[in-house]
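> Structural data only, the sequence is not supplied:
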């Protein structure tokens, strides 16, 4: 890792997150080498928490503002970063085992970019025995063919780290952006730098290998789509496709926020997450701690 540290990772807010929420490494696979990295807030008595899933370049700590902001309001929020998995099926099997380990029968998922795609695939693959109560999708997609790397995805595993990082960095727009977006990009670049070659190659492989979501298995669930209206890595056509797949979804539009609005516009994103979770408050699927007077 480089010795450079971004402004956000030196901030009081981030340091207080790191000192108050422990990072756990949870091994769920038989070979004992693959550990999920997990931050888990609030009481374990909440059995239907919100689980956040990061994009290709993200580590579990990128959702620190969601964990801090929502935990302060009584929500249980978990951020989960997968070990190296080379296929979506493998990832979904691993995530199911993680939920079993955490003794979570049902969950709400908040996924950004690749995290949003994997959230949809997990929901679809487990449709016969549902584990997902609702979805919040942020700057995400429903079909990997939108990336121009479908044909080369099979060789990502042998490409040097530097080449893979360049591919990801090409999507970080930095023109015409405000200070908070610049801070968010710096923080994410720092996270990207911390990933090993196999971590990055495996994520890019899942991101780009031919695969699409079958929305008919998911669209009956409550879905909120969080989108930004300024520049970000995906095109308008991709956004429209997501809307088409989820015609009944609630749309949460942010005027700006770039690729990482959960960092650069965290107050707005947290508000939309609260609004989304509010519909479950008086049900057994609440992510909120019951306050008894």
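It's in. Given the structure is predicted, the values throughout are model-derived calculations rather than measurements.
> only C-alpha atoms for contact and neighbour calcs from this point on.
Fine.
> mind checking the end-to-end distance for stretch 33-46?
Terminal residues of stretch 33-46 are spaced 29 Å apart (C-alpha to C-alpha, to the nearest Å).
> cool, stretch 257-266 as well?
9 Å.
> quick one: contacts of that stretch?
Stretch 257-266 is contacted by residues 62-63, 65-66, 139, 172-173, 180-181, 183-185, 228-233, 269-270 when judged by C-alpha atoms under 8 Å, 6 or more residues apart in numbering.
> Kindly recompute the last result at 6 Å.
Stretch 257-266 is contacted by residues 180, 181, 184, 228, 231, 232, 269 when judged by C-alpha atoms under 6 Å, 6 or more residues apart in numbering.
> ok, now stretch 108-124?
Here stretch 108-124 has contacts from 50-56, 92, 132-140, 217-218, using C-alpha under 6 Å, 6+ apart.
> do stretch 215-230 as well
Residues contacting stretch 215-230 (C-alpha under 6 Å, 6+ apart): 124, 134-139, 245-246, 249-257.
> which among those residues end up buried?
124, 134-139, 245-246, 249-252, 254, 256-257 (16 or more other C-alpha atoms under 10 Å).
> Between the residues you listed, which sits nearest residue 190?
residue 257 (18.6 Å; C-alpha to C-alpha).
> Select the longest helix from the protein.
Secondary structure assigned by DSSP state H gives helix 179-194 as the longest helix of the chain.
> For that helix, which residues meet the burial criterion?
180-194.
> returning to that earlier point: tell me the one of the contacts of stretch 257-266 nearest residue 163?
Closest to residue 163, out of all of these and judged by C-alpha to C-alpha, is residue 232, at 21.0 Å.
> Take this one as well and set it beside the first:
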């Protein structure tokens, strides 16, 4: 039997019980006031959908609200009910501001009209070498909303993508090249998370004779699909029902006690996973597990930053070490914690590492930032650095 979505059922009941809610006030992102009964009982909050645990740094209402005693449930405010059911990121002021100000565009570049690219394009259009985000298997374009809000505020042009259904890496690379042609972008910087990181490497490899990738930021990425031990089932994902595919993906999500930000990140990713159809999930899992590996000699001249975490994630230590060997000259951006989705739960650190990576291109034609947002002193320092780097290469 397919697992029933607690969220969809609960929200449907909530809609019947309560009238529409006003938008949460600014500063209401981190949770709601505690009821004395709950605070006294010390009940830790669970993750919104999958029962993911939180560290009990501040006891709040457990998610299965409908299982509470009638007396306690009757004391829930409407906002608390929805925050616990829907997950705090989805109803946060930042996310609502993002959805209301950055339009979602849909573009078709293939002969097949069913292959639709969805993207958010924010920042100055005069920038011809923007930063493009590629999501993981479970992600949609809006999982990078915190990067879009922060980076565009600093003057960067940022594009977050959601790819259509492609069944092999060559087909994806060809479609992505057509999309860049449509957007009139000769070169781009790519930030890829997990599967997105692998596809970013494959695209750089695919275009190595006529380079389209200026640099790579690889977040929890891998270079060889064999690490998942699923190459023998890759060609059968298209036959599986959606609930089975979702179960496969959820098996890689962290479980056990988590801090509030990581629990919220997982809740949000589960919600995004629920929004994907069977063909989308099947194609992404096929790309994730289809027998393939990156050929490093084709992309060795591309500046790379490898971003990973020290705590639990879907990648093994061996997979991380393989990435270090593949890119010995890459910059390393280590996060103490962050799990599978540091761009959601450790966004400030991720945004800082992104800025540090892009700093090397300031003052060049490959800058992803509006020149007016860069100080003259910074440009001068960058020119000296570039000059020293060129002299070192000539020697």
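Sure, I can see it. The structure displayed is predicted, hence computed values, not measured ones.
> Report the two members of the contacts of stretch 257-266 of the first structure separated by the largest distance.
Among the contacts of stretch 257-266 of the first structure, 231 and 269 lie farthest apart (C-alpha to C-alpha), at 17.1 Å.
> wait, what's in contact with the aligned partner of residue 159 of the second structure in the first structure?
Under the alignment by TM-score structural alignment, residue 159 of the second structure pairs with residue 78 in the first structure. When contacts are counted by C-alpha under 6 Å, 6+ apart, residue 78 of the first structure touches 39, 40, 51.
> Just give the number of residues close to the second one.
Spelled out, that is residue 40 of the first structure. By other C-alpha atoms under 10 Å, 21 other residues sit near residue 40 of the first structure.
> Same question for the last one.
Applying other C-alpha under 10 Å, we find 21 residues neighbouring residue 51 of the first structure.
> can you confirm it is in a helix?
No: Residue 51 of the first structure: not assigned to a helix; according to DSSP: H, G, I helix; E, B strand; the rest coil it is strand.
> thinking again about what came up before, quick one: which of the contacts of stretch 108-124 of the first structure sit in strands?
Residues of the contacts of stretch 108-124 of the first structure located in strands (DSSP state E): 50, 51, 52, 53, 132, 133, 134, 135, 136, 137, 138.
> All the strands of the first structure, residue numbers only.
Going by DSSP E, the first structure shows strands at 23-27, 35-40, 50-53, 77-81, 107-112, 132-138, 223-228, 250-254.
> After alignment, which residue of the second structure pairs with residue 105 of the first structure?
Checking TM-score structural alignment: residue 105 of the first structure goes with residue 186.
> Now for its match: which residues touch it?
Residue 186 of the second structure touches residue 212, counting by C-alpha under 6 Å, 6+ apart.
> quick one: the helices in the stretch 51-200 of the second structure?
Taking DSSP state H, counting those that start in this stretch to define them, one finds helices in the stretch 51-200 of the second structure at 70-73, 78-86, 93-101, 145-153, 169-182, 195-206.
> Any chance of those helices in CSV with distance to residue 392 of the second structure as columns?
Supplementary listing: the helices of the stretch 51-200 of the second structure in CSV, determined by distance: least, C-alpha to C-alpha, whole Å:
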stretch, distance to residue 392 of the second structure
helix 70-73, 68
helix 78-86, 54
helix 93-101, 43
helix 145-153, 31
helix 169-182, 33
helix 195-206, 25
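> among those helices, which is nearest residue 358 of the second structure?
Nearest of the helices of the stretch 51-200 of the second structure (C-alpha to C-alpha): helix 145-153, 11.0 Å.
> To what extent does the closest one diverge from the first structure after superposition?
Mean deviation of helix 145-153 of the second structure relative to the first structure after superposition (mean C-alpha distance after the TM-score superposition for the first structure): 0.4 Å.
> and the angle for that helix with helix 93-101?
70 degrees (axes from the mean of the first three to the mean of the last three C-alpha atoms, to 10 degrees).
> Give me the contact list for helix 145-153 of the second structure.
Looking at what lies outside helix 145-153 of the second structure - C-alpha under 6 Å, 6+ apart - the contacts are residue 123.
> If you count neighbours, what's buried in it?
Going by 16+ other C-alpha under 10 Å, helix 145-153 of the second structure has these buried residues: 145, 146, 147, 148, 149, 151, 152.
> residue in the first structure matching the fourth one?
With TM-score structural alignment as the matching criterion, the partner of residue 148 of the second structure in the first structure is residue 67.
> Surely residue 140 of the second structure touches residue 163?
No: with contacts counted by C-alpha atoms under 6 Å, residue 140 of the second structure stays clear of residue 163, the gap being 8.5 Å.
> Identify the contacts common to those two.
Common neighbours of residue 140 of the second structure and residue 163, counting by C-alpha under 6 Å, 6+ apart, are absent.
> Look up how far residue 89 of the second structure lies from the closest residue to residue 143 of the second structure other than its chain neighbours.
Among residues not flanking residue 143 of the second structure along the chain, residue 344 sits closest, at 7.1 Å (C-alpha to C-alpha, 6 or more residues apart in numbering). As for residue 344 of the second structure, its distance to residue 89 of the second structure is 9 Å (criterion: C-alpha to C-alpha).
> again, but for residue 307 of the second structure
The value you get for residue 307 of the second structure to residue 89 of the second structure, if C-alpha to C-alpha is used, is 23 Å.
> what does residue 312 of the second structure give?
Distance from residue 312 of the second structure to residue 89 of the second structure, by C-alpha to C-alpha: 21 Å.
> neighbour count winner among the two?
Comparing residue 312 of the second structure with residue 89 by other C-alpha under 10 Å, the one with more neighbours is residue 89, at 22 against 15.
> Counterpart of that one over in the first structure?
Looks like residue 89 of the second structure aligns to residue 8 there (TM-score structural alignment).
> Contacts only, for that match.
Contacts of residue 8 of the first structure by C-alpha under 6 Å, 6+ apart: none found.
> Please tell me how far it sits from residue 182 of the first structure.
From residue 8 of the first structure to residue 182 of the first structure the distance is 10 Å (C-alpha to C-alpha).
> returning to that earlier point: okay, and the longest helix of the first structure goes to which residues in the second structure?
Using TM-score structural alignment, the residues of the second structure aligned to helix 179-194 of the first structure are 260-275.
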